[in-house]
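[1] sequence unknown, structure follows:
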């Protein structure tokens, strides 16, 4: 009896299409965070720069977690290009405000993915996204706090630098995170 490859190949659903697009969204977020980190580095704010370099790696790792999930489920993966990122800012508030909006946008994207997985009866996909939903709550809260600290510092960015050192913002780790293709950086 011949093996019917079509029966073994998963149907590419709307959920998988959106998940594939999310790979690009995560890589775009990663690149935007590199641009923000470089801006802070160029402005001699090493803790803010380090924070955003780390955020960039997190977003890259999120993309690779999605890639691994797609591969594990027999879905052909295509790595998309990304749009231009913003490199110029007039104040330290602007890149953090941009980062907060980016996290809110990613949260909406992940919620849409979860709804789509549920609507299509893809319970494995829905379960996969649970970690990402929790992660986004933490990311939005963390970036909101950072923006509040910048505002309260009233231009004295050394207070913000000290806050990042003292509070270890973003150092919670990724307990229970999905496996990333190629490993986590």
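    Here it is on my side, so go on. Since the model is a prediction, treat every value here as computed from it, not as a measurement. Residues are numbered from 1 along each chain as shown.

[2] for the rest of this, base every contact and every neighbour count on C-alpha atoms.
    Fine.

[3] quick one: the longest helix along the chain to chain centroid distance?
    Ranked by residue count, the top helix of the chain under DSSP state H comes out as helix 123-153. Centre-to-centre, helix 123-153 and its host chain are 9 Å apart (Cα atoms, centre = their mean, to the nearest Å).

[4] by contact count, what packs against that helix?
    Applying 3 or more Cα pairs under 8 Å, 6 or more residues apart in numbering; DSSP states H and E, one finds that helix 123-153 makes contact with helix 93-119, helix 157-167.

[5] tabulate these (CSV), appending distance to residue 143 and mean neighbour count.
    Formatted as CSV, those follow (distance: least, Cα to Cα, whole Å; neighbours: other Cα atoms under 10 Å):
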stretch, distance to residue 143, mean neighbour count
helix 93-119, 5, 19
helix 157-167, 12, 15
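
[6] and of those helices, who's closest to residue 44?
    Proximity to residue 44 (Cα to Cα) singles out helix 157-167 among these, at 10.2 Å.

[7] take the one below as the second:
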């Protein structure tokens, strides 16, 4: 008896997204390694933590595919893009990567809605929220480098930014969690 509860298109889409999450982890690893070799250990630590988070996302997809009775297909991941040329370039690349991932998540949400696969649609809602957090985190990084001076940031400003990111929480606060008591 066939116990697969995913359509062929959703199974392919979820497997593709699983690979995309693995690739995102590699991108964060690459940028973290660049930051470390450039002397930005706080930024590096922050990016290494996000690489682990992306690997966790990959595993969520893998486990969901298995739980729905479909076949997991492990694919090769592409090499990360070129190293950043500056801290600002690094944060720009992080933001672009997160936007790209959000678009892929939205395609899966739309596909699950169109197929009326409510289990997958529900599963994907966690990723919709997560991508909102990821984009907010990336925008916050861009704001921080802008305040530090962008491409013209002084060594002192970059030192402070690097030190601050070492202890920055991994989760961004979202507007939906705010209240008049907790602005």
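    Structure received. Just so it is clear, the structure is predicted and the values come from calculations on it, not from any experiment.

[8] can you give me the TM-score here?
    With the length set by TM-score structural alignment, normalised by the length of structure 2, the two chains reach a TM-score of 0.85; 167 aligned residues with a Cα RMSD of 1.7 Å.

[9] so the residue positioned nearest the centre of structure 1 is in which element?
    Nearest to the mean C-alpha position of structure 1, by Cα atoms, centre = their mean, lies residue 59 at 3.6 Å. Element membership of residue 59 of structure 1 [criterion: DSSP states H and E] is helix 46-72.

[10] angle of that helix against helix 157-167?
    Angle, helix 46-72 of structure 1 to helix 157-167, by axes from the mean of the first three to the mean of the last three Cα atoms, to 10 degrees: 50 degrees.

[11] helix 46-72 of structure 1 against structure 2, how far on average?
    Mean deviation of helix 46-72 of structure 1 relative to structure 2 after superposition (mean Cα distance after the TM-score superposition for structure 1): 0.4 Å.

[12] that helix aligns to what range in structure 2?
    Aligning helix 46-72 of structure 1 against structure 2 (TM-score structural alignment) gives residues 41-67.

[13] got the buried residues for the matching stretch?
    41-55, 57-58, 60-62, 65 (16 or more other Cα atoms under 10 Å).

[14] again with stretch 5-17 of structure 1
    Buried-residue list, stretch 5-17 of structure 1, by 16+ other Cα under 10 Å: 15-16.

[15] gap between the two ends of that stretch?
    Stretch 5-17 of structure 1 stretches 21 Å from its first residue to its last (Cα to Cα, to the nearest Å).

[16] contacts for it, please.
    With contact meaning Cα atoms under 8 Å, 6 or more residues apart in numbering, stretch 5-17 of structure 1 is reached by 70, 73-75, 113, 116-117, 120.

[17] how about residue 132 of structure 2, what's its match in structure 1?
    Alignment note (TM-score structural alignment): residue 132 of structure 2 maps to residue 137 of structure 1.

[18] so which strand or helix has the residue nearest to residue 62 of structure 1 when sequence neighbours are not counted?
    Spatial nearest neighbour of residue 62 of structure 1, chain neighbours left out: residue 26 (6.5 Å); criterion: Cα to Cα, 6 or more residues apart in numbering. Assigned by DSSP H and E, residue 26 of structure 1 belongs to helix 14-42.
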